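J.: predicted model and sequence below, questions to follow.
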Amino acid sequence: MSDSPRHDPTRQDDDTPYYDHPTGGWGSLEGVTKIFGASRSSPAAMKVLARQNKPGGMMCTSCAWAKPAKPHTFEFCENGAKATLWEMDRRRAGRDFFASHTLSELKAWNDRDLEQQGRLTEPLRYDAASDRYLPVGWDEAFADIGGRLKAMDPKEAVFYSSGHAGLEASYLYALFARAMGHQNLPQSSNMCHETTSVNLLKFIGTPVGTCTLEDFDHCDAIFFFGQNTGTNSPRFLHTLKDAVDRGCRIVTFNPIRERGLISFADPQNPAQMTVAKPTRISEKYFQVRPGGDVAVMAGMIKCVLAAEDAAPGTVLDHDFIAEHTTGVEAAMDAIRAADWGEIERHSGLTRAMIEDAAEVYLSAKNVIGIYGMGLTQHVDGWLNLGMLCNLLMLRGHIGRLGAGISPVRGHSNVQGQRTIGVGEKSSHMPADKLRELFGIEPPTEEGMNAVHASEALLEGRVKALISLGGNLVRALPDRERMEAAWPTMDLTVNIATKLNRSHLVPGKVGYLLPCLGRTDEDIQGGTAQAVSMEDSLSHIYGSVGRADPPSEQVKSEVAIVAGIAAATLPPNPRLKWREWTADYGLVRDLIAATFPDQFARFNERLFEPGGFYRGNPAREREWKTESGKAEFTTPTTLSSLGETPEGAEVVTLVTLRSNDQFNTTIYGLSDRLRGLNDRQVVLINHDEIARLGLQEGQTVTLVSAVSDGVDRRVGGLKVTAYDLPPLCVAGYYPELNPLVPLSYHEKNSQTPAYKGAPVRIVAD
């Protein structure tokens, strides 16, 4: 039960800030207009937006939500438009800018101001004597980088990739690493959905979700856990609106009342933009405590089992369970034994609330389970996913039309990069195909993910870091320790479109190499090239940039990866870096040859409306697990927070992204959809403020409550009353990343526990 007298998990606390308008609508249009002015985008941006997420157009650089075969007139959302406008910035961070500013000076700037300097225009090398980046030629840069990589043990190099690069550059990157002799290929998935990649594979035999867009036309109920659609994947709201309009019931569990899952006004619907009421998205919305999703699902399953006991043989899908699953008896025995009082305590919800949610589940023929990082970024995130699979499998809601499990990925190609080999495991890229196609003997030793690479860096075992996009210093946990260790590396290479914080901490030799963005026209060999990416629902799309590049010296990601690889590796007639750079279709042929079951006829299907589906065995009820069946999970606890420090002053920190933000990119300092205008805040409910002896507006410091000998703190945060469950606080990512230790992560995947870290509050 909730121990906070003012907190009602089913309704808004009107005495705290919130956005009282629907998501979308005029607020969305205003938000896009504001960014268009702030970014000074090219006039051509409107033409790019008109073709965005449509066959033959540019695929959004923001979220990875699916692109329908029959697109809307404007198939982009507020966040997608912001990402496009931000990339098409007319401002330039050229040699004059870097001549005017030392890196020491730039470190005092905030993240937003760094990116607002505009697009990078030429390759740069760090000069320690002047503490500045100086121009360098591409051939000289490639030769120097290649020479330094050749001189070191391959296992001392780390090749990181954000989720931005297309499948073509990503495939060559993964091939380059293995040809060099290592599999140190951490990726942005390591910080968000790696819990899915590792644990869903164990439970149902696939590292990705099982749904397609078609399922949302046939589902009767959708359950959301820890996903903020309005901020992270707004185009999904159109799908949800259509589902609600035909009678689908939506139930949401989230510590924060996010407007996107409460109310939506379709900006492309004239009636909703004028006189008609917005669409109510969630029929029921419960503010579960952080880590309490395990308890919620245990309670719901207890209700399902009780219904089965009352009417044997009519509730559970006994045929599915018997034919397709294993472990159900042990899992259900543990859940039957769970105490309702403990379920209420961990979830912060009453039994009646959980029974209300279970009623929706029991009344539905087809159920989809949706989740985001609120489920994956926990110490026991594996159990969150296991319990969600349990709930769905009891009534056969995996592997049939209108049902399934569906993580919503954040970055546009984060899933696709893993699909074609960017990952630290040998299983990510088949060794037999690498031998057959390229005559190389790939490494067999597993590589390092992001956390392992960070630990190795702190221990002095990483000598070089290549970053294909991203802002890794900002994205990692334990940021202050990581930022201090970064300059100890012999070599850092950042491939980027704009300046960010990671570029300000170069290694002993540091390069900043400008690359084309997805909006830019990419001409190679006299021909316009297309790149490709994969969405959250396992569909593949071609993308063509139309904008003028920021300068003639900016190279594509494919060209940069190929240029460094050619300068590093010994001659091999089968590694045709120059030819692959001139024709990306040849790279797609290699992807098809390496992964024939998923990418057959890749080039032929590149611009198929709605993307082409690469398949998913679990969707066909083929279980690629150790047992050959879908596996039920026996719960070991009712919370996913792990063993937390004791003490009345310890609270759970949940990190957030604003609607004016994409990953570490900050478009603006406000958060319209939460009614907030400041990022330097700590959000706490009224009763917690009183219990902890604080006052609204007071400035405080958050201190990590993990005892490992390291003092981690972030100060200058304003106490802001907000509608949250008891015993938790919230604040913004990446500003609060220093509070999360590298060691505080999901047990099986090492995903940082950004949604459930213990902290204390100290008055400044």
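T.: Received it, and whenever you're ready, just let me know what you need. Numbers count the residues shown, from 1 in each chain.
J.: only C-alpha atoms for contact and neighbour calcs from this point on.
T.: Fine.
J.: contacting residues for residue 138?
T.: Taking Cα atoms under 8 Å, 6 or more residues apart in numbering as the criterion, residue 138 is in contact with residue 123.
J.: what's the spacing between it and residue 147?
T.: Using Cα to Cα, to the nearest Å, residue 138 is found at 14 Å from residue 147.
J.: now do the helices in the stretch 501-650 of the chain.
T.: Using DSSP state H, counting those that start in this stretch, the helices of the stretch 501-650 of the chain run over 557-568, 577-582, 584-594, 596-599, 602-605.
J.: just the stretch 651-764 of the chain next, same as before
T.: So, for the stretch 651-764 of the chain - with DSSP H, counting those that start in this stretch - the helices run 686-691.
J.: and the strands in it?
T.: Taking DSSP state E, counting those that start in this stretch as the test, the strands found in the stretch 651-764 of the chain are 651-656, 661-662, 665-666, 681-684, 699-704, 713-721, 728-732, 757-763.
J.: now swap in the stretch 301-450 of the chain and tell me
T.: Using DSSP E, counting those that start in this stretch, strands in the stretch 301-450 of the chain cover 325-326, 367-371, 404-407.
J.: packing partners of the last one?
T.: Looking back up the chat, that one is strand 404-407. Counting contacts by 3 or more Cα pairs under 8 Å, 6 or more residues apart in numbering; DSSP states H and E, strand 404-407 is packed against strand 367-371, helix 381-393.
J.: try this one side by side with the last:
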Amino acid sequence: MSERGPDEAEIEPYTGPAGGWGSLRSVSEILPRERVSPAALAELARQNKPDGFQCVSCAWSKPHPPHAAEFCEEGAKATAWELTTRRTTPAFFQEHSLTELRGWADYDLEQHGRLTDPLRYDAATDRYVVVPWETAFAEIGARLKTIEPERTIFYASGRASLETSYMYQLLARMYGHQNLPDSSNMCHESTSVGLKAAIGVPVGTVRLEDFETCDAIFFFGQNVGTNSPRMLHQLRSARKRGVEIITFNPLRERGLERFTDPQNPIEMATRGETVISTQYHQVRAGGDLAAMTGIAKYVIAADDAAQASGGPRVIDHAFIAEHCHDYAAFADYVRATDWDEIVRASGLPREAIEQAAAVYARSKAVLGIYGMGLTQHVKGVENVRMLVNLLLMRGNVGRPGAGPCPVRGHSNVQGQRTVGITEKPELAPLDSLKARYGFEPPREKGRDTIAACEGVIDGSVRAFVSLGGNFLRAVPETVLMEEGWAKLDLSVQIATKLNRSHLVPAAGATYLLPCLGRIELDEQASGPQIVTMEDSTSVIHPSRGRVTPASPNLRSEPAIVAGIAKALLPPNPSVDWDGWVADYARVRDEIAAIFPNFFNDFNARLKEPGGFWKGNKAAGRIWATPSGKAEFLVPSDLDAAGFADAEGRLRLITVRSNDQFNTTVYGYDDRFRGIKGTRKVVMMNRADIARWGLTDGQIVTLESDAEDGRARAVPDLRIVEYDVPDGCIAAYYPECNPLIAVSHHAEESHVPAAKTVPVRIRAQAA
């Protein structure tokens, strides 16, 4: 499969539902493309099962007992992608230089197949060449010893297991730094900061069973049909029992409109559908904060009227008096906020907001579900805090069927933070690590993703070790990042497939270390190993791989981390790297010793059917905040975008297709949006196309309109007429990352503000 030119793509609106036959066809197309063997194909039956493996894509919760097929279209693609029989061997790199490969598309790089051997970049030939594992470890360790630890980054992708993540953070801290950014920094760090400040925990309080007892769901900025399709089962069941689902999202996403359950024979035979959203409000990019303020304004006005008339109150004042702090200041702010300003900032009519607010006011148990449509804005933390404000007003935190429910992306991104992958010293158990392992951990704050990017660009970062991921494609400021990356003293990439981050060699040394995939058999000295991960609802699950590895020369992620650690660090009698690799249960014992509140009896509890819940204080209405209560926040602005509208300026929303996961592109068909054969598009509404003197199908360039004035551009995009709010456009991530200034990020959390990027549009010469 090759990407077509933007003028050759097929654009035809998709009329079907999410799921259904379209989903089955999509899965049936990728399996032969990846040349998945029949034996590997059988692994789909074990996906997300108690005795199987945890999906390598999204982190959505796993029900117990599981469905017969506990995988979705996206999960099946991720499994096929990992179990492909295609291979990228050393011979491939003899045929292709890195200069040549930088001209390949992202899809073509990863589609070539699994890496098979450890490699080192040879500058003389501009090629990767084989290097023995022990030689690679020795050279990496020797070079790291010459670099100040604080000038080194240890990045972690969200798919690494709890065991690997624990070992990785210990390696970093024993080496001497806390520069431990991970993929959470790019998406849900606004959640970690916002929820921690508001309710005392950095994660949501909702469990899967809450979907069975809620009577309303408020959905903000999360494309369930593409990013976590298995959640559609819970949403469908909720709708079947009459739960109202109120959606706020700039684009109309098919998974939030209609769903056909592929596991329901009657629905499949009759092409039956379930309507998911009972209300769908296309808020402008950055307008969720205003919309939520409008809901709060309606509820407070209704409560004031009830008090005046002696009727039943709308707000749960007893809950607020016992459990909350600073409600009065918040209520005063909401009362004083003008409806005209709410309407302008949200892009919604007052009547639409009040229609949604009426549902909230009469509902007794409300789930607040959200994704990066709330977090990836300059005011992303305030977005999260405002949603919590809404939930607290009616006591919708810490009771069945209610609470905040952030939908995490990568499969173990939440778990990595739990076991110490953090740049924040206050979140790491530094004293416990010191006592157990006899070293002095660094106490200063490390670099998050944005600070890591700044360091690469300005040269203060000299080495970058990446545990999975495709950092150069995932982050903003693509051009400057690649220029800075090429000046590094060391780049170490632990990966399963080739990607763009592997093709920009460091000036010093570059290593590409291939690892086992999660679905593959991990055989160590004590026998086959299991690994663990945490889902979006804080449930810990075991994962057992059993497929024959893609190459006998692969090593597991824990073994690679240990190999680097032994080459870099002096021997420590309290840290048995070899013993931990021989038996991952010993790593889990270490995790339990350092995090006893979450992981006591870790190994024993892995036998619990459906995994075990690590606990959540806020779910029990225990607020680990300075005041000892849940905190209301008065927002600083109604507009989460963080920049003013200006003549000629548009708000770009970066989106993913249903043929990709994060930076991994499975193909060029975005079925739900009716775009086939290309990703080089910009979605724009009819009125804006005419306003700018453009036409549907025209080829244009997007240019950055950031306040720093730096020239940034993405050319050769085809205009596709699409239903997006006025003044807003949408285009694909990561192709549009070059337009995002590294300085354009969420306040406090530093998440790249990729859902409201200031840009201008320019027609290209025919």
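T.: Happy to help now that I have it. Just so you know, these numbers come straight off a predicted model, no measurement behind them.
J.: report the TM-score for the pair.
T.: The pair, once superposed, lands on a TM-score of 0.97 when counted by TM-score structural alignment, normalised by the length of structure 1; 748 aligned residues with a Cα RMSD of 1.0 Å.
J.: tabulate the helices of the stretch 501-650 of structure 1 in TSV, adding columns for mean neighbour count and distance to residue 415 of structure 1.
T.: Below are these laid out as TSV (neighbours: other Cα atoms under 10 Å; distance: least, Cα to Cα, whole Å):
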stretch	mean neighbour count	distance to residue 415 of structure 1
helix 557-568	23	18
helix 577-582	18	23
helix 584-594	20	15
helix 596-599	17	14
helix 602-605	16	17
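J.: of all the ones you listed, which lies closest to residue 67 of structure 1?
T.: Of all the helices of the stretch 501-650 of structure 1, helix 602-605 sits nearest to residue 67 of structure 1, with 14.9 Å by Cα to Cα.
J.: average distance between that closest one and structure 2?
T.: Helix 602-605 of structure 1 differs from its equivalent in structure 2 by a mean of 0.9 Å after superposition (mean Cα distance after the TM-score superposition for structure 1).
J.: middle-most residue in structure 2, spatially?
T.: For structure 2, residue 409 is the residue whose C-alpha lies nearest the centre (Cα atoms, centre = their mean; 3.2 Å).
J.: ok, that residue - contacts?
T.: Residues counted as contacts of residue 409 of structure 2 (Cα under 8 Å, 6+ apart) are 57, 58, 59, 60, 187, 227.
J.: alignment lookup: the third one to structure 1.
T.: Pointing back at residue 59 of structure 2 there. When structure 1 is aligned by TM-score structural alignment, residue 59 of structure 2 is paired with residue 64.
J.: what is the neighbour count of that match?
T.: Residues lying near residue 64 of structure 1 (other Cα atoms under 10 Å) number 27.
J.: over to residue 129 of structure 1?
T.: Neighbourhood size, residue 129 of structure 1 [other Cα under 10 Å]: 6.
J.: which residue in structure 2 aligns with it?
T.: So residue 129 of structure 1 corresponds to residue 124, using TM-score structural alignment.
J.: could you do residue 80 of structure 1 as well?
T.: With TM-score structural alignment as the criterion, residue 80 of structure 1 lines up with residue 75 in structure 2.
J.: doesn't its match lie inside a strand?
T.: No. Judged by DSSP: H, G, I helix; E, B strand; the rest coil, residue 75 of structure 2 forms no part of a strand; its state is helix.
J.: surely residue 519 of structure 2 and residue 556 touch.
T.: No. With contact defined as Cα atoms under 8 Å, residue 519 of structure 2 does not count as touching residue 556 (11.6 Å).
J.: of these two, which one has the most company?
T.: A count of neighbours by other Cα under 10 Å puts residue 519 above the other of residue 519 of structure 2 and residue 556, at 25 against 21.
J.: the match of residue 80 of structure 1 and residue 541 of structure 2, how far apart?
T.: 17 Å.
J.: and if you look at residue 43 of structure 2?
T.: With distances taken as Cα to Cα, residue 43 of structure 2 is found 17 Å from residue 541 of structure 2.
J.: who has more neighbours, the two?
T.: For residue 43 of structure 2 versus residue 541, the count of surrounding residues by other Cα under 10 Å is larger for residue 541: 27 against 19.
J.: so what's the residue count around residue 492 of structure 2?
T.: For residue 492 of structure 2, using other Cα under 10 Å, the count is 22.
J.: SS state for it?
T.: Of the three states, residue 492 of structure 2 takes strand under three-state DSSP.
J.: the closest residue to residue 325 of structure 1 other than its chain neighbours: neighbour count?
T.: Using Cα to Cα, 6 or more residues apart in numbering and skipping the chain neighbours, the partner closest in space to residue 325 of structure 1 is residue 630 (4.6 Å). Look at residue 630 of structure 1: counted by other Cα under 10 Å, it has 30 neighbours.
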